[in-house]
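K.L.:
show me how the following folds:
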Amino acid sequence: MVFPNNSDEVVSALTICHKHKVPVAIRSGIGHSYIGQSTVNNGVVLNMQRLKGFDVSGVGQYIVKMGAGLDTIEVYTLMGLHDPPLAFPGGSHATVGIAGYFSGGGQSVLGPKYGVAVDRLVAADVVVYDKPSGAFKVVKATLSEGYEDLLFAVRGGMGGNYAVVLNFYYEAYPATRVLFSSGSMNNYVVGTYATRVREYMKFMADESTPADFGSTLLFRSTTNMSLSYYYSLCLCSPDGDCSVCDEVTSRFRKRTGTTDPTFFLPDTEEMSLVRAQWTQMNCGSVYPSKGVRHASEAEIQAAMDLCRYIGTHSLDLHWVQMNYYYPDNLSLGDVTTMVDGILGETCYKSGCRQSIVPYTHKMLDEPQDCRRDPGEKCTSFDHRSRGFNIEHAIYYKPGEVLSEVAYPWLVDMSEALKPISLNTKYQNYMEDTSTRTEWISQFFPHKGTYERLQAVKRKYNYIDIFDIDGVRNFSVEV
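P.N.:
So this is what the prediction gives:
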């Protein structure tokens, strides 16, 4: 494993690996890829975790330069430390690296307000292989001032294909206070639970539900317990008035019936955005008591380390998963089919999980901010339909043979749910059972997206230095 400290060392490492025909895997966080993209046998892992630069330029329009080695908890905290505090629509796992997050688009609870993460990505510093000179070099991929095709690929085209990103440039908004809310629905009779899930989906998909209100609905079961709960973040007005959020959250809770306490998240509480983002990662209990703006650097670092530990050790479980995008008009029968799978006997014995992420408002808008040919898109993220991304997973024990219980359950779920889905999938949730024909059309359903990504790879990585056994099936073909 190689830990470069700067761009020159990245270039040197890639040059040596190419000379000796050694495959390279890139890692920015601790390695969250379901199919093992950030690991390699008989090769080199290029670990970017020392590239943690963070700088904000501009007043009014805040362009945040983020090193590729930053993880989610660091970005949230650094955004919160800025004056004024800034907003970033990241995920709910502290240890996910932002490079991997960006590479798949980046869905989040703030998506209805800010879009998917790549929508506000305006540039990137990238190491590419320059074919004319036969050498690696650093370039800046931009919206309209050079290497626009490369930025298109960086904005959701899957990582480990085109180049090595050193820095991301993200256009951030000033953060407001938020109303954080959570609740559970502890009735697991199939009909009752399906009705409540459908009410959740109808409320979130309704165009009258404001973009300032975002929510995720989760289900977790083990052999010892079951719990279904939501959390929501509602962005208050710039002057701190949360009255609209109070009203929307109350309507949501009343309609969905998710009012039982979770016991580990606040029911409803106004707080800073950075604290709310720590809280959604189940790290509210270790958030600095003074707030990050008044805590010492040592106190912040200790709290972040505890948050990372919570995320990686609180539930020592392994799982395999499948996901689909779904339309916004699922019937009660459709939802019952879905619920029946996670409340069935197999999940009762093994344990299962489900997460429902709504796609509404700004997430549906393809950015128009780049220089491009007529008819072309600015991002390679193709999932812009109103509806939901829903992930289903089943737990397994170390050493358990997946073909005996886990994979058959996934096959049954997929066969049951595919007819009611859009048959498209989120490219950050890769499934090791997918064929190339399946994932190309499921990750990149828009006509021309995959072909443009192929052209980018041929131009900047025709040597295919990231060609790794085990995940080769999921690489963009040169």
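K.L.:
CA only for contacts and neighbour counts going forward, please
P.N.:
Fine.
K.L.:
now do the strands in the stretch 1-150 of the chain.
P.N.:
Taking DSSP state E, counting those that start in this stretch as the test, the strands found in the stretch 1-150 of the chain are 24-27, 44-47, 54-57, 62-67, 86-87, 121-130, 135-142.
K.L.:
what packs against the fifth one?
P.N.:
Here strand 86-87 is seen to pack against helix 72-81, strand 164-174 when contacts are counted using 3 or more Cα pairs under 8 Å, 6 or more residues apart in numbering; DSSP states H and E.
K.L.:
to compare against the first, here's another:
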Amino acid sequence: MAIARSRSSFALSLHVAAFFAIVHHVASVTTAAAPSTDTAPFLDCLAAHLPSGAVYTPASQSYTSVLECSIKNLLFVTPATPTPIAIVAATRASHVQHAVRCGARHGVRVRPRSGGHDYEGLSYRSLSAARPFAVVDLPALRAVRVDVRSETAWVGSGATLGELYYAIANHSAGLGFPGGVGPTVGVGGHLSGGGFGLLLRKHGLAADNVIDAIIVDAKGRLLDRAAMGEDLFWAIRGGGGGSFGIVLSWKLRLVRVPATVTVFTIHRPRNQSATALITRWQQVAPVLPRDVFLRVVLQNQDAQFESLYLGTCAGLAATMSRSFPELSMKPEDCIEMSWIQSVLYFAFYGTGKPMELLLDRGTKPERYFKAKSDYVTEPIPGHVWESTWSWLLKDGAGLLIMDPYGGRMRRVAPSATPFPHRRELYNLQYYGFWFKNGTEESEKHIGWIRGLHREMEPYVSKNPTGAYVNYRDLDLGVNDDDDNAVNGYEKARVWGETYFKANFERLAAVKAKVDPHDFFRNEQTIPPLSSSWKGLSHG
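P.N.:
Now for the predicted structure:
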């Protein structure tokens, strides 16, 4: 028996103080069971330890609706998509623990799903039907407890960013959190990959502001930061979801926001010097004062400049006049509002929106979607941007988003968390959306993204090329189930160093320590670093 500090019942209210009064023995699984295609023992184990209403199998009447309720991409809602043999709709920590123990005992891996976005659907689908898997669904673990006095909050992994922002604003107009723009993004996945948004130049990544967490590890133990140790705590704050355990909740350091913030959205068409403005933006945006965030969205033949400023319109106008006069921003371009109103503004592109919109999680997938990402370390020449306009006229064209770094990001070491892209100028994102079904339609849009991504390859980061793990991209490479430890690690380096650079080896070393049998595994999870590979690489 292994002894671990744990919570015997992690209710939705997240009574943090009660956790430290509960110390008990937790049964652990010391070795992972061999892979098995006989799933009956696993399902019997779930039935023996979980209430019947918490487990859904393909035979369950509600299985399809439960599976699809958190899917945002119609690409992965097809009869040919391998789906889980069971979905555990967890409402307390013990449900997650039993699912992990049953899976480890009977050779069925489990994948956590927090209920937000998942670019490649790896939290609920597999590329192969040969290896059965189950999903532990976390949307019921979504409570948010804000402590205004300590400027902290505990949030369940099943909450969305919208729910988190709503709860913070309901407690204090002077506090916020530096997470992403999309209100339907799941907190668990967002924090697991690092998480960035419009406050990153002032306050860094979302994961930089995580100060504690509760995780179920590969042995089914419930651990807080002190119990899991600093290596694992380092890994879960940017190492990508699903590799090291199932994080149930996170303690966040909230940040102070001013009573008034200012936003603007300025359009500059291609025929109104958009190319020159984009070229200049690359030099300006990363070195603006930390209170200013200025991103660019390119679509059709239009460059859309979007800004959030932590201050008044007068302050933003003065900054733009001094640092980026070419944009010709005027005071009438900007709108003053509260921080939470700015969240609604960027999420829904408008003013006067009710806060309750942030609580809408969405009910079903409505579109097809593909994305890729790059990091840019040197400004891309103007002639490249000029040629990019022709790509945005092609049939199947999507859009580009450029989010600048600098500010607080440059003051944090690339090894401080697994997220290594601290020194880059900006993140470049490629998006495609479409609504018609059919292979030809999908190939057209995906082909556009891949083609433009190749076109930009000479001008983005190299050795290795960089990408953001929360924008999962299976084009970079995948794990194979039949890989041995040495080959598996070597193969995973292809995509792993793209996401994590030099931090990838440390992540794999943590994996070997906390999940040596690779129980938490999907097509792009961190593999354990084997002693054999370490000998080859350092000997």
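K.L.:
is it possible to get JSON lines of the strands of the stretch 1-150 of structure 1 that adds distance to residue 398 of structure 1 and mean neighbour count?
P.N.:
Shown next, in JSON lines, are these (distance: least, Cα to Cα, whole Å; neighbours: other Cα atoms under 10 Å):
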{"stretch": "strand 24-27", "distance to residue 398 of structure 1": "24", "mean neighbour count": "26"}
{"stretch": "strand 44-47", "distance to residue 398 of structure 1": "24", "mean neighbour count": "21"}
{"stretch": "strand 54-57", "distance to residue 398 of structure 1": "38", "mean neighbour count": "16"}
{"stretch": "strand 62-67", "distance to residue 398 of structure 1": "34", "mean neighbour count": "22"}
{"stretch": "strand 86-87", "distance to residue 398 of structure 1": "38", "mean neighbour count": "22"}
{"stretch": "strand 121-130", "distance to residue 398 of structure 1": "38", "mean neighbour count": "23"}
{"stretch": "strand 135-142", "distance to residue 398 of structure 1": "41", "mean neighbour count": "19"}
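K.L.:
reformat the ones you listed as a markdown table; add distance to residue 148 of structure 1.
P.N.:
Listed next are those as a markdown table, based on distance: least, Cα to Cα, whole Å:
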| stretch | distance to residue 148 of structure 1 |
| --- | --- |
| strand 24-27 | 22 |
| strand 44-47 | 25 |
| strand 54-57 | 21 |
| strand 62-67 | 18 |
| strand 86-87 | 25 |
| strand 121-130 | 9 |
| strand 135-142 | 5 |
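K.L.:
if we can go back for a sec, among the helices and strands packed on strand 86-87 of structure 1, which comes closest to residue 278 of structure 1?
P.N.:
helix 72-81 (7.4 Å; Cα to Cα).
K.L.:
mean per-residue distance, that closest one versus structure 2.
P.N.:
Aligned to structure 2 and superposed, helix 72-81 of structure 1 gives a mean residue distance of 1.0 Å (mean Cα distance after the TM-score superposition for structure 1).
K.L.:
what's that helix aligned against in structure 2?
P.N.:
Mapped onto structure 2 using TM-score structural alignment, helix 72-81 of structure 1 spans residues 161-170.
K.L.:
buried stuff in that stretch?
P.N.:
Within stretch 161-170 of structure 2, the residues that count as buried by 16 or more other Cα atoms under 10 Å are 161-169.
K.L.:
just the closest of those residues to residue 234 of structure 2, please.
P.N.:
Among the buried residues of stretch 161-170 of structure 2, and counting by Cα to Cα, the member closest to residue 234 of structure 2 is residue 161, at 21.6 Å.
K.L.:
tell me how many other residues crowd the nearest residue to the closest one once chain neighbours are set aside.
P.N.:
Distance criterion Cα to Cα, 6 or more residues apart in numbering; nearest residue to residue 161 of structure 2, sequence neighbours excluded, is residue 183 at 5.0 Å. Around residue 183 of structure 2 there are 26 other residues, counting by other Cα atoms under 10 Å.
K.L.:
and of the strands of the stretch 1-150 of structure 1, who's closest to residue 160 of structure 1?
P.N.:
strand 24-27 (6.5 Å).
K.L.:
which residue ranges form the helices in the stretch 251-400 of structure 1?
P.N.:
Under the criterion DSSP state H, counting those that start in this stretch, the stretch 251-400 of structure 1 carries helices at the ranges 273-280, 297-313, 332-342, 345-350.
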